[in-house]
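[1] following is a predicted model, sequence given first.
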Amino acid sequence: MGAALEYDGTGDVRVGHVADLVRKQSAAPTAEGAPEAPVRAVLILAIICMSYFMVILDNSIVFTGLPQIRADMGFSETGLSWITNAYVLVFGGLLLLGARAGDLFGHRRVFLFSLVVFSLTSLLVGAAQTQWWLIGARALQGVGAAVLAPSALSLLTRSFAEGRARNRAMAAYSAVAGLGAAFGLVVGGLVADLVSWRAGFFLNVPVGIAMVVPAVRFLPETARRRGRFDVAGALLATLGSTALVFGIVDASDIGWTAPATVIPLVAGVVMLALFARVERRAAQPIVPLRLFASRERSGAYVTRMLYMGAMMGFFFFTAQFLQSVYHWTPLQAGLAFLPMTLVNFVFAVQVPRLLERASRPLVLATGVALTMVGMVWLSRLDPHTPYLTGVALPMVLIGAGQGLALAPLTSSGVDGVAPADAGAASGLVNTVHQIGSALSLSILTAVAATVSTGHVATDIAARSGAALTGSAVLLALAVVAVLILIVPARATRTERFL
């Protein structure tokens, strides 16, 4: 999901944790090198986390509203995935360009602009009257998110020094982003039950506008840099990813050998190959290849793509299973995710303490492995699966795993980069998050579409189980990536330091 799709708990406890962060740390440096006062540091972190909260909240609202959207607008089962894919593809494809905009124009200026764009396009989504209007508005919303997310993460990394202070800030960022995902499921269900699925999107408008004033007042501005946009690279990344997803989704309906499937798949591969070539030759690429010089960062990008792809499938299919097989209301379906949310929060707030006692790769590997075990358990769904033992308990493991995994995974993706590459590194973290989510969801949707039993409820349960099995496979690959790429790289880095 979001992404980031990162889960956690309640706002009151989180505020206490953020306050504890600034009390225990020395003042963090700003972009200009001056220390931030403790209260100002709390406000900066709160504004950054709230902005990302909006982005994640928005995507989560969709999940519990999908059955209602399908009934209202006549989407097919595979077509329904484009409501999510249109957003995450544009989000992921333009993230690097959005990150570059922050480097060139100043991250606070770009942050404010994207905050307004995201809020206004949310209004368009809520007002959609046709399938294409809805998908198009979601794509425009992805443009705003693509600029907002990397600017927020760059402002965070520049405001908190690498080490303990940043670990705590990253934990807060991951936890609050998770709160947005969890809260979105509940809010999406609540407004879909009481008003309409549209109302959840309208909520972004007043919230986003209200955030502009404190952002202007408290966020530090970063220096503007000379340079230019790598538009060709951004377009090739976006169009190539979109073509791949389009081909995979089409394969669910018309088969893998049909021209309408083969042509976009081939075009997608060609455009992504051209993207790699453009980035090698560009004077100012949106993806500086030196970011991949670190084995740990490269491993973090691979792991994040696999992990978030698995989690996107989890939310997409589990939400539909709860409503279509259990016949629960959207609100009940949203509340059904609370076991994961609460456990996620408990584990996420312990991550800074754990990182002081154990290595980052160990915490990360444990989190990914726990998520995988929970996903394997959940994939055994059938129409008679009891909620407590077949859904809630696996969610507890998934929540514990995600609470442990996401903060160290984010830190591994941005640590050690030069200030000039901060925006690009932040953008790349979010890009692999979103592109991985879109590609994986299209693959899992294609897998689910191959299952048919002839009975509606049994079909939905079987398709959900097949897709969740696919998510478990992605998580197993993520564990392998951590063990092969991140663990050895971190060990080498520690030896050099000693």
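    Cool, the structure landed. Every value quoted in this text rests on a predicted model; they were computed, and no experiment measured them.

[2] can we go C-alpha only for contacts and neighbour counts from here?
    Fine.

[3] residues near Phe118, how many?
    Applying other C-alpha atoms under 10 Å, we find 25 residues neighbouring Phe118.

[4] same deal with Val270?
    13.

[5] same question for Gly374.
    Residues lying near Gly374 (other C-alpha under 10 Å) number 22.

[6] quick one: buried residues of the strand or helix carrying Leu148?
    Using DSSP states H and E, Leu148 falls within helix 131-159. Neighbour-count burial for helix 131-159, counted by 16 or more other C-alpha atoms under 10 Å, picks out 131, 134-159.

[7] can you name the element that comes right after that helix?
    helix 164-194.

[8] distance check, Gly126 against Val117.
    15 Å (C-alpha to C-alpha, to the nearest Å).

[9] which residues in the stretch 351-498 of the chain form helices?
    351-357, 360-378, 387, 393-414, 422-449, 456-481, 487-497 (DSSP state H, counting those that start in this stretch).

[10] before we move on, what about the stretch 1-150 of the chain?
    In the stretch 1-150 of the chain, the segments counted as helices under DSSP H, counting those that start in this stretch are 11-24, 38-73, 81-105, 107-126, 131-159.

[11] between these, which gets nearest to Pro383?
    Nearest of the helices of the stretch 1-150 of the chain to Pro383, taken as C-alpha to C-alpha: helix 38-73 at 17.6 Å.

[12] report the buried residues of that closest one.
    Buried residues in helix 38-73 (16+ other C-alpha under 10 Å): 38, 41-69.

[13] if we can go back for a sec, report the distance from the helix holding Leu148 to the chain centre.
    A distance of 11 Å separates the centroid of the chain from that of helix 131-159, by C-alpha atoms, centre = their mean, to the nearest Å.

[14] repeat for stretch 280-295
    23 Å.

[15] re earlier: ok and the helix holding Leu148 relative to helix 38-73, angle-wise?
    In terms of direction (axes from the mean of the first three to the mean of the last three C-alpha atoms, to 10 degrees), helix 131-159 departs from helix 38-73 by 170 degrees.

[16] got another one to weigh against that:
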Amino acid sequence: MSDTAKQATGAEVKQPGAAGPSRPGLALTLLASCALMIVLDSTVVYVALPQIQQSLEVSATGLVWVVNAYALAFGGLMLLGGRAGDIVGQRRILLVGLAVFGVASLICGLATSPEMLIGARALQGIGAALVAPTSLSLIPINFTDNAARNKAIGVYTGIAAAGGTLGLILGGVLSDAASWRWVFFINVPVVALVLLLAPRVLRESQPQRGSFDIVGAVTSTGAMVALVYALVRTSTKGWGDPVVLACLAVAAVLFTVLILAERRARQPLLPLRLFADRVRASGFVTLLFFPAAFAGMFFFLTQYFQGVWSYSALRTGFAFIPAAVLVLVAAILSGQLVPKLGPSVVAGIGALLTTLGMIWLTQISADGGYVTSLLGPLAIAGFGAGLIYSSVTASIMSNVAPEVTGAASSVLQAVQQIGPALGLAVLVTAAGTPADPVEGMRRAFWVAAVIAALPAVLALFNRRSRTE
């Protein structure tokens, strides 16, 4: 029986000689804490930007780079970070990444100039690129039982997906109660605690001997940086911007070189056999397009709350709590549903719910009420997102060979990083610049509904192929 068949039927796919951690609850807490920290630092800084600008006298362009320096380093080095875990050891690379992330967070909090802060944010992104794929890779290594693994993945993905909203709230609370510097300082004790406990609690993966794929590392990093920068720039400069077009062309050339090189590499950074499995390949596609729609919902509703309803940044964060809570609830519930219904069915249900939520949002108006017009779609979309993230992540990570766990995790994380940037580029273009901003948001939500429906089509396709 193939690995894919075993996963589909609920049979366990174990590593030889593997055993679960002696303290599984603590192990999952440490790994989920890593995911939460990484996601938090993608959004926690947003609310603190006005204070940062005033304190360090940062220009408008500098503020953009406070955000983008993290995103570029994070997205650009993601594939490298995951594969390094396969070769050196997932836990070892996780610890290195945490140390880098913790030191960078401390420097961010102590920054005395815009240049110092932007450089430290880039260093944070490097640490995040090592932590994100390895923390996820360590779940199938430490939870080899099928049911325990699905539950752990559900908790991990739910916390990670809800972390963005928590970042908005935490950023507002820390900035108001203390200082913008504490949105970075808060990472330091968490990192120290995980560094202390992880070697005692988490099992290490089996390092893969061999040479490191230098060509793959250079081309994948260059391609990811060019692509992420182009998509980030598109949201403000448009698709016709010469720099955007040049970066997209560079990314296309480098990705082509990467694929050609990986076909010949003895130990490729990006094993192409990851995409040979139809279920896993469609999972990667789902995690590329679905976050594009879901991130668009947060982007436009943040503008709606603050620009139309005059909410404060902190109140805006609290407005998203129902979606964040239901993402977590659905992700945990997904761990129980996947063994019974299969990941494709669970993902399909999630996609349909999220699509319904996006269609509901196309009816927003300037004079609507939170409970009557927004609570429903936020709840439905959040619950659907939790089902998708958890079930698709489980389908990708549960049947992957141990020696390429890091590579699979890094591709998964990379497409999730590209997805929101791609979604904002497309949805901002769809919204345009109408006299009535709410009308532009309605157009964007129609496009988001179409994007969110794609996983439902893929789920149906996978279901039929397995039946056949």
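    Yep, that arrived. None of the values given here were measured: they were computed from a predicted structure.

[17] hmm, back to that, distance to Ile248 of the first structure added to the helices of the stretch 351-498 of the first structure, as CSV?
    Listed next are the helices of the stretch 351-498 of the first structure as CSV, based on distance: least, C-alpha to C-alpha, whole Å:
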stretch, distance to Ile248 of the first structure
helix 351-357, 37
helix 360-378, 23
helix 387, 32
helix 393-414, 27
helix 422-449, 6
helix 456-481, 14
helix 487-497, 33
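
[18] so which of the ones you listed gets nearest Ala300 of the first structure?
    Of these, nearest to Ala300 of the first structure by C-alpha to C-alpha is helix 393-414, at 5.4 Å.

[19] okay, that closest one sits on what stretch of the second structure?
    Across the second structure, the stretch matching helix 393-414 of the first structure (TM-score structural alignment) is residues 376-397.

[20] ok, average deviation of the matching stretch from the first structure?
    Superposed on the first structure, stretch 376-397 of the second structure shows a mean distance of 1.1 Å to its aligned residues (mean C-alpha distance after the TM-score superposition for the first structure).

[21] give me the neighbour count for the alignment partner in the first structure of Phe185 of the second structure.
    Superposed on the first structure with TM-score structural alignment, Phe185 of the second structure falls opposite Phe202. Look at Phe202 of the first structure: counted by other C-alpha under 10 Å, it has 20 neighbours.

[22] contact partners for Phe202 of the first structure?
    Contacts for Phe202 of the first structure (C-alpha atoms under 8 Å, 6 or more residues apart in numbering) come out as 122-123, 126.

[23] gap between it and Leu185 of the first structure?
    15 Å.

[24] off-centre distance for stretch 164-175 of the first structure?
    16 Å.

[25] from Ala319 of the first structure, how far out is Ala461 of the first structure?
    11 Å.

[26] more neighbours, those two?
    Ala461 (29 against 25).

[27] wait, that one sits on Ser379?
    No: judged on C-alpha atoms under 8 Å, Ala461 of the first structure makes no contact with Ser379 at a distance of 9.5 Å.

[28] grab the nearest non-local neighbour of Leu153 of the first structure.
    Ser426 (6.1 Å; C-alpha to C-alpha, 6 or more residues apart in numbering).

[29] give the equivalent position in the second structure for that neighbour.
    Ser426 of the first structure maps onto Ser409 in the second structure, by TM-score structural alignment.

[30] help me confirm that its match comes into contact with Ser137.
    Yes: using C-alpha under 8 Å, Ser409 of the second structure is in contact with Ser137, at 5.9 Å.

[31] joint contacts of the two?
    Met397.

[32] counterpart of Gln7 of the second structure in the first structure?
    Aligned partner of Gln7 of the second structure by TM-score structural alignment: none.

[33] could you check how far Gln7 of the second structure is from Ser344 of the second structure?
    12 Å.

[34] quick one: which of the two has more around it?
    Between Gln7 of the second structure and Ser344, counting by other C-alpha under 10 Å, Ser344 is the more crowded of the two (27 against 23).

[35] quick one: contacts for that one?
    391-392, 459-460, 462-463.

[36] generate a ChimeraX selection restricted to the buried entries among those.
    Buried members of these can be picked out in ChimeraX with the line below, counting by 16+ other C-alpha under 10 Å:
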select :391,392,459,462,463
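
[37] just the contacts of Ser344 of the second structure now: which is nearest Leu94 of the second structure?
    For those, the nearest to Leu94 of the second structure is Val392 (23.1 Å; C-alpha to C-alpha).

[38] does that closest one touch Gly283 like I think?
    Yes: between Val392 of the second structure and Gly283 a contact is recorded at 5.6 Å, counting by C-alpha under 8 Å.

[39] re earlier: shouldn't the residue nearest to Leu153 of the first structure be in contact with Val147?
    No: using C-alpha under 8 Å, Ser426 of the first structure is not in contact with Val147; the gap is 11.0 Å.
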